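1. Sequence and predicted model, in that order:
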Amino acid sequence: MAVHTVGAEAVDGLLARAGTAAERVASRTAMTGGSYNALYEVGLTDGTRLVLKVPPPAGSPRLRYEAELLCGEALFYESAATVGVPAPRVVHAEWSEDAGAAPFLLMSHTPGVSWQEAGGSMAGGERDRLREELGGLVARLHTVRGPGFGYPAQRVAPLAERWAPAFEAMTDAVLADAAAFGSWLPLPAGAIRSALAGGAAALAEVAEPALVHFDLWPGNILLDGAPGARAVSGLIDGERMFWGDPLADFASLSLLSAPLEDDPAFLAGYGAAGGRTAFDDAARVRLALYRCYLYLIMLVEVVPRGTRGEHLAWVRDFTAPRLTAALDTVAGGG
């Protein structure tokens, strides 16, 4: 499924709802790289650059947790600002899907290029320095506390007082999506559900709901500056945030690399900013559980996204053995 588009007139209508008159708009340029929301860079006549994000129209196929995703994104950016973590600034947010008007999010433009794009030109010393900086930023995010565990829009389940039932609701939802869409999984859903349930005792150790981005793969980490002197300029696409275990962020952070819980540079920054850097067996079980959840999302979302061909094959080849290995880690107690 191609990312949907929004015409110039509709873009102007959304901007007007945000208090930006059409005569102030100098340009509207569709942005690439996303697989769900439509994104537009908006240039104003005074030189200000904004980003407009618009989810698919009502009734479009999606996973259960994707209902009112912009609630989480706006909350992530507002929360990041309270602890000095660079991220877009919310200009205007209307995320409710029950308001009778199309939801959207208008935010400031963040300078830089993605770590994914810049990584090929990065020397080892700069990479370690940036991983240490990133570790410190992520640890600061994890100091933000929420009102309960789960997704803030509460469309999967109400916020819970305990993490274990909240996480169970999240994994049950994606497995229900797999059944509804007929998604291919490397193991029967019942076997996956039973294996995940084996980690309940480890989940019970999580006492406070922390801010979790859960999509911090290199494409969502922006860097700015000249090669050798780059810095993290922003953490973007916070729409998949939830209140949960800080360790959950290690799943996406390590998606395309070696596990960052074993990376000395990242842990140096994470620990210096107050993050916990000791991982006992229960922590290792939780890390495996969060990787299972991420792999399940990747396997299931390809159906409503309409993914075909080489990318579909890559998703299955990449996630299936990793999901099986993570489930084995849960079963083995870490």
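-> Done, it's in.
2. from here on, contacts and neighbour counts on C-alpha atoms
-> Fine.
3. need the contact list for the residue most central in space within the chain.
-> Centroid-nearest residue in the chain: residue 215, 2.5 Å away (criterion: Cα atoms, centre = their mean). When contacts are counted by Cα atoms under 8 Å, 6 or more residues apart in numbering, residue 215 touches 237-238, 240-241, 249, 252-253.
4. mind listing the strands for the stretch 151-300 of the chain?
-> Residue ranges of the strands in the stretch 151-300 of the chain, as given by DSSP state E, counting those that start in this stretch, are 210-212, 221-224, 231-235, 242-244.
5. Just put those strands in CSV and tack on mean neighbour count and distance to residue 264.
-> Output for the strands of the stretch 151-300 of the chain, formatted as CSV (neighbours: other Cα atoms under 10 Å; distance: least, Cα to Cα, whole Å):
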stretch, mean neighbour count, distance to residue 264
strand 210-212, 26, 21
strand 221-224, 22, 19
strand 231-235, 22, 18
strand 242-244, 27, 24
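6. Out of the ones you listed, flag the one nearest residue 31.
-> strand 221-224 (15.3 Å; Cα to Cα).
7. For residue 107, give its distance to residue 264.
-> Distance of residue 107 to residue 264, given as Cα to Cα, to the nearest Å: 34 Å.
8. okay, those two: which has more neighbours?
-> Set residue 107 next to residue 264 and count neighbours by other Cα atoms under 10 Å: residue 107 wins out with 21 against 14.
9. Quickly find the element holding that one.
-> Element membership for residue 107 (DSSP states H and E) is strand 104-108.
10. which residues are in contact with whatever helix or strand comes next after that strand?
-> Downstream of strand 104-108, the next assigned helix or strand under DSSP H and E is strand 113-114. Residues outside strand 113-114 that contact it (Cα under 8 Å, 6+ apart): 218-224.
11. can I get these in JSON lines with distance to residue 89?
-> As requested, the contacts of strand 113-114 are arranged in JSON lines below (distance: Cα to Cα, whole Å):
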{"residue": "218", "distance to residue 89": "20"}
{"residue": "219", "distance to residue 89": "19"}
{"residue": "220", "distance to residue 89": "15"}
{"residue": "221", "distance to residue 89": "15"}
{"residue": "222", "distance to residue 89": "15"}
{"residue": "223", "distance to residue 89": "17"}
{"residue": "224", "distance to residue 89": "17"}
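12. Please compare the first structure with the one that follows:
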Amino acid sequence: MEFHPIERAPAAFQHTVTAAEVRAMCHRAFGGEVRVSSAVELGWGTYNSTYRVDIGADHPVILRVAPEPGKQFRIERELMRNEYASTPYLAPLGPLLPRTLAVDFTHEIVGRDYVFQTMLDGIPAPEGLGAYPRTEWASFFGQMGEIARRIHDVRGTRFGPVHGPAYATWSETVIAYLDDTAADLDDVGLDAADVREVAALAAHQRGVLDEVTSPRLLHGDLWTVNVMIDPAASRPTITGVIDGDRAMWGDPAADWTIYRAGRRPGTERDAFWEAYGPPTSTPAAVTRALFYRARHVGAARLERHRLGNLRDLPETYDDLREVLTCLTR
């Protein structure tokens, strides 16, 4: 078997499995007679380890291997299991989603969760969008708005990650996430005082958060890096949506997609809102958006630390200082 892992430093968060482990995982999933001819680790994402595996079928399959349990932050615990639980609820996306071929959470072959999925057509949007003139990008963001709307129209019965834990109210969900973020920051030696201050304000303003009473499905990580596009299309055309491991039940306005779509008004991203529908701008919605911004910034602080991106860490403190100023004004 040809095996091409990505070489990383020993202390890197992501690390490869072995060729023997890939072969064993394939035999468990597809039978001992399957001949694994090659496995190539892909550079997609910064959390799971992802491989394109040729097992002699019509198309290669994708193998995704989660980090070891001991490496997972509280706010990222068992994300692969969460994605597996969320798949039935993402059914409105139809053929845009990869199909699950096999799942193994036993840790008998390798001490990590793993899943085999079909390989979607296309290339990651960040690799392909640059081939189109900027004037064509609006159609891409319009498609993103349509996809986000399909996801957010799915209703749930409780708040929190699809896999759990479940919460009766939206305020409990937001506060628990902020508390876990602060504890994760403590664990890696980063100052979490501002995140705790936001959590305290969220507890004080529970009523504003609990105006959200209807749990809706959130993808959790829908943006360009988790979208595939057709490299041969005359305009940017989305062919797939991946990595739903952060899916949860909550307020659609809290989704990563909404946060990103609103970051650059007056650009091609405005097409997102034309397809999705205009954002709510009531005083309560504006206040909730500040708590959601703090949620995203806290997670970004952890991500930057994990990736060794120390240069951009101070920006997260500036961002949360601004959030706190607005919340206490």
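-> Cool, the structure landed. Just so it is clear, the model here is predicted, and its values are computed rather than measured.
13. TM-score of the superposition?
-> Here the TM-score for the pair of chains, by TM-score structural alignment, normalised by the length of structure 2, is 0.85; 318 aligned residues with a Cα RMSD of 2.9 Å.
14. Looking at the strands of the stretch 151-300 of structure 1, which is nearest to residue 164 of structure 1?
-> strand 242-244 (9.6 Å).
15. Check which helices and strands the closest one sits against.
-> Secondary-structure packing of strand 242-244 of structure 1 (3 or more Cα pairs under 8 Å, 6 or more residues apart in numbering; DSSP states H and E): strand 210-212.
16. If you count contacts, what does the strand it packs on end up packed against?
-> Counting contacts by 3+ Cα pairs under 8 Å, 6+ apart, strand 210-212 of structure 1 packs against strand 242-244.
17. Can you check which part of structure 2 the strand it packs on sits on?
-> Aligned by TM-score structural alignment, strand 242-244 of structure 1 falls on residues 248-250 of structure 2.
18. and that stretch, how far from structure 1 on average?
-> Relative to the matching residues in structure 1, stretch 248-250 of structure 2 has an average distance of 1.3 Å after the fit, by mean Cα distance after the TM-score superposition for structure 1.
19. can you list contacts of that stretch?
-> So stretch 248-250 of structure 2 is contacted by 86, 156, 158-162, 170, 212, 214-220 (Cα under 8 Å, 6+ apart).
20. let's see it at 10 Å
-> 82-83, 86, 152, 154-164, 166-167, 169-171, 173-174, 212-220, 255 (Cα atoms under 10 Å, 6 or more residues apart in numbering).
21. Which of those fall in helices?
-> Of the contacts of stretch 248-250 of structure 2, the ones assigned to helices by DSSP state H are 82-83, 86, 152, 170-171, 173-174.
22. For those, work out which two are farthest apart.
-> Using Cα to Cα, these span at most 23.0 Å, a distance reached by 83 and 171.
23. about what we covered before: I'd like to know which of the contacts of residue 215 of structure 1 is nearest to residue 231 of structure 1.
-> Taking Cα to Cα as the measure, residue 253 is the one of these closest to residue 231 of structure 1, at 17.0 Å.
24. what's near enough to touch the closest one?
-> 134-135, 138, 213-218, 220-221, 259-261.
25. Give me the buried subset of the residues you listed.
-> Among the contacts of residue 253 of structure 1, those classed as buried by 16 or more other Cα atoms under 10 Å are 134-135, 138, 213-218, 220-221, 260-261.
26. what's the closest of those to residue 111 of structure 1?
-> Of these, the one sitting nearest to residue 111 of structure 1 (Cα to Cα) turns out to be residue 221, at 11.1 Å.
27. now for that closest one: what does it line up with in structure 2?
-> Taking TM-score structural alignment, residue 221 of structure 1 has residue 227 as its aligned residue in structure 2.
28. I'd like to know how far the closest residue to that match other than its chain neighbours sits from residue 293 of structure 2.
-> Among residues not flanking residue 227 of structure 2 along the chain, residue 241 sits closest, at 4.7 Å (Cα to Cα, 6 or more residues apart in numbering). As for residue 241 of structure 2, its distance to residue 293 of structure 2 is 23 Å (criterion: Cα to Cα).
29. just residue 229 of structure 2 next, same as before
-> For residue 229 of structure 2, the distance to residue 293 of structure 2 (Cα to Cα) stands at 28 Å.
30. cool, residue 265 of structure 2 as well?
-> Distance, residue 265 of structure 2 to residue 293 of structure 2, using Cα to Cα: 16 Å.
31. again with residue 94 of structure 2
-> 30 Å.
32. neighbours of the equivalent of residue 67 of structure 1 over in structure 2, just the number please.
-> Aligned counterpart of residue 67 of structure 1 in structure 2: residue 77 (TM-score structural alignment). Residues within reach of residue 77 of structure 2, counting by other Cα under 10 Å, total 15.
33. The nearest residue in space to residue 77 of structure 2 that is not next to it in sequence: neighbouring residues, count only.
-> Using Cα to Cα, 6+ apart and skipping residues adjacent in sequence, the residue nearest residue 77 of structure 2 is residue 69, 7.6 Å away. Look at residue 69 of structure 2: counted by other Cα under 10 Å, it has 13 neighbours.
34. correct me, but residue 69 of structure 2 touches residue 110?
-> No: Residue 69 of structure 2 lies out of contact with residue 110 (Cα atoms under 10 Å); the separation is 11.6 Å.
35. residue contacts, the match of residue 221 of structure 1?
-> Contacts of residue 227 of structure 2 by Cα under 10 Å, 6+ apart are 96, 122-126, 144, 238-243.
36. What of residue 4 of structure 2?
-> Residues in contact with residue 4 of structure 2 (Cα under 10 Å, 6+ apart) are 16, 18-19, 38-42, 51-52.
37. Now which of those residues would you call buried?
-> Buried subset of those (neighbour count, 16+ other Cα under 10 Å): 16, 19, 38-42, 51-52.
38. mind listing which of those residues are in helices?
-> The helices, defined by DSSP H, take in residue 19 from these.
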